[in-house]
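A.B. asks: no FASTA, just this:
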């Protein structure tokens, strides 16, 4: 019974962190883009670059998460990230200059990077090895929950006004923050990743084959970051302003994306149970490549709905499988350090892709080529995942 309670607390910490860090701070902005343009707060180019500001901040957060965690401790960093996350929404509730919004969208990215590194790591390190596959994937259900909440709530809130929408999103972040911080306070302190070094002792090293596998997994994860940008940043705007769907129809597709994201971690757990971590990651990336590239050739109701659901499911699905694959390679107690590096590479790919695609769109206005290019990159990422071998320290 005590272990069941601890597992529930671990899921609450991980899911609240992913709910805030990606589910709301990233995905809630996507359906806001057309409204920001329509209400005259920003033009199309500025609104797109504000989406990319979050990606830049995410890079800074991912790179600094391990050092900030070591300096402040997980609980203080978790609380700080949650506080800044709330402010990043509340302080964007009124029309302001581009620079003001850029700063706070970047702050939301920084806190998202922190939360995505420490949240899942806390969840994994607080549970026994036998429970880690399911706990590690359920921790990422927050991504889907946030996407679904934003898809269902934001359109209704926008009918009242942009100010209320920003404030209510900040309120949702605050509720999730209380849940996560309270759950973390009830967990026992995690064991250190490695024992303190003895004088004159050399640092422990992983086998070469494990190192190569981790590098290939990180490259695959970086490819995933590049490839999913069109759907997670531009999808609603593409459907509404390029395809010509109504606001309601475009937001319905975002709701399908959100529902897929909610199902993704559960489907990922089933996939890993059948095929293992390595093959599961390769399969997930290959399916995602097809789904991301689909809008290049077809945007009819069935095609766009399949693309929305599949990409939505595989956003948290690939993250969850990658996290589990790294834990299997290096061990749960070393997970935070290596997961932080993987998240940093992911953030680099994501930020570079976001700014490159935003720049390309401002010049050409051509969304469809971005979907094709992203699909090709995801296919290459699947090949890297498959080439990472089958070695692991633990299942």
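C.D. replies: Thanks, I have the structure now. Given the structure is predicted, the values throughout are model-derived calculations rather than measurements.

A.B. asks: switch to C-alpha atoms for all contacts and neighbour counts from now on
C.D. replies: OK.

A.B. asks: residue 390: what secondary structure?
C.D. replies: Of the three states, residue 390 takes coil according to DSSP: H, G, I helix; E, B strand; the rest coil.

A.B. asks: chain neighbours aside, what residue packs nearest to it?
C.D. replies: Excluding the flanking residues, the one nearest residue 390 by C-alpha to C-alpha, 6 or more residues apart in numbering is residue 278, at 6.6 Å.

A.B. asks: so what's the one you found up against?
C.D. replies: 325, 385, 386, 388, 389, 390 (C-alpha atoms under 8 Å, 6 or more residues apart in numbering).

A.B. asks: buried subset of these, written for ChimeraX?
C.D. replies: A single ChimeraX command is used to select the members of the contacts of residue 278 judged buried by 16 or more other C-alpha atoms under 10 Å:
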select :325,385,386,388,389
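
A.B. asks: got the contact list for residue 7?
C.D. replies: By C-alpha under 8 Å, 6+ apart, the contact list for residue 7 reads 123, 126, 127, 135.

A.B. asks: could those go into a markdown table alongside neighbour count, distance to residue 91 and secondary structure?
C.D. replies: Compiled in a markdown table, these are given as follows (neighbours: other C-alpha atoms under 10 Å; distance: C-alpha to C-alpha, whole Å; DSSP: H, G, I helix; E, B strand; the rest coil):
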| residue | neighbour count | distance to residue 91 | secondary structure |
| --- | --- | --- | --- |
| 123 | 29 | 30 | helix |
| 126 | 26 | 35 | coil |
| 127 | 23 | 37 | coil |
| 135 | 27 | 34 | helix |
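
A.B. asks: just put the residues you listed in JSON lines and tack on distance to residue 376.
C.D. replies: Below are the contacts of residue 7 laid out as JSON lines (distance: C-alpha to C-alpha, whole Å):
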{"residue": "123", "distance to residue 376": "33"}
{"residue": "126", "distance to residue 376": "38"}
{"residue": "127", "distance to residue 376": "37"}
{"residue": "135", "distance to residue 376": "31"}
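
A.B. asks: just flag the most distant two among the residues you listed.
C.D. replies: 126 and 135 (9.7 Å; C-alpha to C-alpha).

A.B. asks: okay, pairing it with this:
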């Protein structure tokens, strides 16, 4: 597999795994409810199944990698994701979507593990800087497209057709491209080698803060600020998500990935603080854009730090475990916040909770930076 092919496959994997499987669900669910296909409580039920399946997929992915290898797992995940989208287009019922979004969640997590592992196994260290940008830009692209779908609300099937074609295109490309020497899922044989715990704890806290930063942000701007204003703010989130990986890569080159990651945590904390404390449209626009930029940036920089600290040989092992921790923390956080929202019926406390969770994440990232500098 050539380097440019690895970058396309890596970016496509994160785009499908997060962009289509998860972020695009927000506008698709809104359209289904608007068209009377679903009751109003259906999206929250399906989203819960999706998150639990994502956690299950991330937890199972290391075992699947050992059995199938990264390229085969990626191909199977893309193929089944494509079939699920076809089934959703043919039968947009709640029961079918509970099944398909669970499958998409499970294999979306597998794509988030296998795609970066496969893409970042090729090239020189300088090449990998660019590869990580292209790979994790898929998250930003998914956020941007999901934001655009909110603006262009058409029939559900017409929103799904481009996703189906893209998924099948990526699957076909992977059959021809992703047949190369496999990166191994090496676990450390030396007991002194371990995951950077501060970095992983911070990533787990960010996973919970991800819920108000994405799911409840989209609900908030659409339901409480009106559809027109909500569309504009969610599109700014998408614009931020497109530029986030680029800014993270540039900061990583100039300041180092540890410093860049600490700045990303500080920026996301500020963004959620803005969302929690004001209803002024200009400030909400700033908070939404900042949040969008930080979502993919933190994922990219965490992967970069893991690769820098542990080396390329152990990156596959570390990334699969980190993704599992992220997904499980997120599922627990989502269920807890859903329960709290049912009691409070207000979005602001959830933004406050996200801010409070990110404060120790900022501290942990700073301590990790100090530890790496000493």
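C.D. replies: All right, it came through fine. Remember, it's a predicted structure, so these values are computed and weren't measured experimentally.

A.B. asks: hang on, the earlier thing: tell me which of the contacts of residue 278 of structure 1 persist in structure 2.
C.D. replies: Compared against structure 2 with both residues aligned by TM-score structural alignment, their matches' C-alpha atoms under 8 Å, those retain 325, 385, 388, 389.

A.B. asks: from those, which is closest to residue 311 of structure 1?
C.D. replies: For these, the nearest to residue 311 of structure 1 is residue 385 (18.0 Å; C-alpha to C-alpha).

A.B. asks: so who does the equivalent of the closest one over in structure 2 touch?
C.D. replies: When structure 2 is aligned by TM-score structural alignment, the residue opposite residue 385 of structure 1 is residue 365. Counting by C-alpha under 8 Å, 6+ apart, residue 365 of structure 2 touches 198, 199, 202, 258, 261, 262, 265.

A.B. asks: tell me, how many residues neighbour the counterpart of residue 39 of structure 2 in structure 1?
C.D. replies: Residue pairing (TM-score structural alignment): residue 39 of structure 2 is matched to residue 43 of structure 1. As a burial measure, residue 43 of structure 1 scores 14 neighbours (other C-alpha atoms under 10 Å).

A.B. asks: residues contacting residue 43 of structure 1?
C.D. replies: With C-alpha under 8 Å, 6+ apart, residue 43 of structure 1 has these contacts: 36, 37.

A.B. asks: again, only this time at 6 Å
C.D. replies: residue 37 (C-alpha atoms under 6 Å, 6 or more residues apart in numbering).

A.B. asks: any idea how far it lies from residue 98 of structure 1?
C.D. replies: To residue 98 of structure 1, residue 43 of structure 1 is 10 Å away according to C-alpha to C-alpha, to the nearest Å.

A.B. asks: in structure 1, what residue corresponds to residue 212 of structure 2?
C.D. replies: Match for residue 212 of structure 2 (TM-score structural alignment): residue 230.

A.B. asks: before we move on, what SS does residue 37 of structure 2 have?
C.D. replies: At residue 37 of structure 2, secondary structure determined by three-state DSSP is coil.

A.B. asks: for structure 2, what spans make up the helices?
C.D. replies: 3-14, 25-34, 42-68, 70-90, 94-119, 125-151, 156-177, 197-223, 227-255, 257-277, 281-310, 312-344, 348-373 (DSSP state H).

A.B. asks: wait, residue 144 of structure 1 touches residue 260, no?
C.D. replies: No. Counting by C-alpha atoms under 6 Å, residue 144 of structure 1 stays clear of residue 260, with 7.1 Å between them.

A.B. asks: so for these two, which residue has more residues nearby?
C.D. replies: Shown here are residue 144 of structure 1 and residue 260; by other C-alpha under 10 Å, residue 144 has more neighbours (32 against 28).

A.B. asks: mind listing what the more buried one touches?
C.D. replies: 258, 261, 262.

A.B. asks: same question for residue 207 of structure 2.
C.D. replies: Residue 207 of structure 2 touches 326, 330, counting by C-alpha under 6 Å, 6+ apart.

A.B. asks: neighbours around the alignment partner in structure 2 of residue 218 of structure 1, how many?
C.D. replies: In structure 2, residue 218 of structure 1 lines up with residue 200, judged by TM-score structural alignment. Neighbours of residue 200 of structure 2 under the rule other C-alpha under 10 Å: 23.

A.B. asks: kindly report the same for residue 196 of structure 2.
C.D. replies: 15.

A.B. asks: what residue of structure 2 takes the place of residue 336 of structure 1?
C.D. replies: Checking TM-score structural alignment: residue 336 of structure 1 goes with residue 316.

A.B. asks: from residue 113 of structure 2, how far off is its match?
C.D. replies: For residue 316 of structure 2, the distance to residue 113 of structure 2 - C-alpha to C-alpha - is 8 Å.

A.B. asks: likewise residue 46 of structure 2?
C.D. replies: 23 Å.

A.B. asks: those two: who's more crowded?
C.D. replies: Neighbour count, other C-alpha under 10 Å: between residue 46 of structure 2 and residue 113, residue 113 has more, with 31 against 20.

A.B. asks: any idea how many residues pack against residue 288 of structure 2?
C.D. replies: For residue 288 of structure 2, using other C-alpha under 10 Å, the count is 31.

A.B. asks: what of residue 255 of structure 2?
C.D. replies: Residues near residue 255 of structure 2, counting by other C-alpha under 10 Å: 12.
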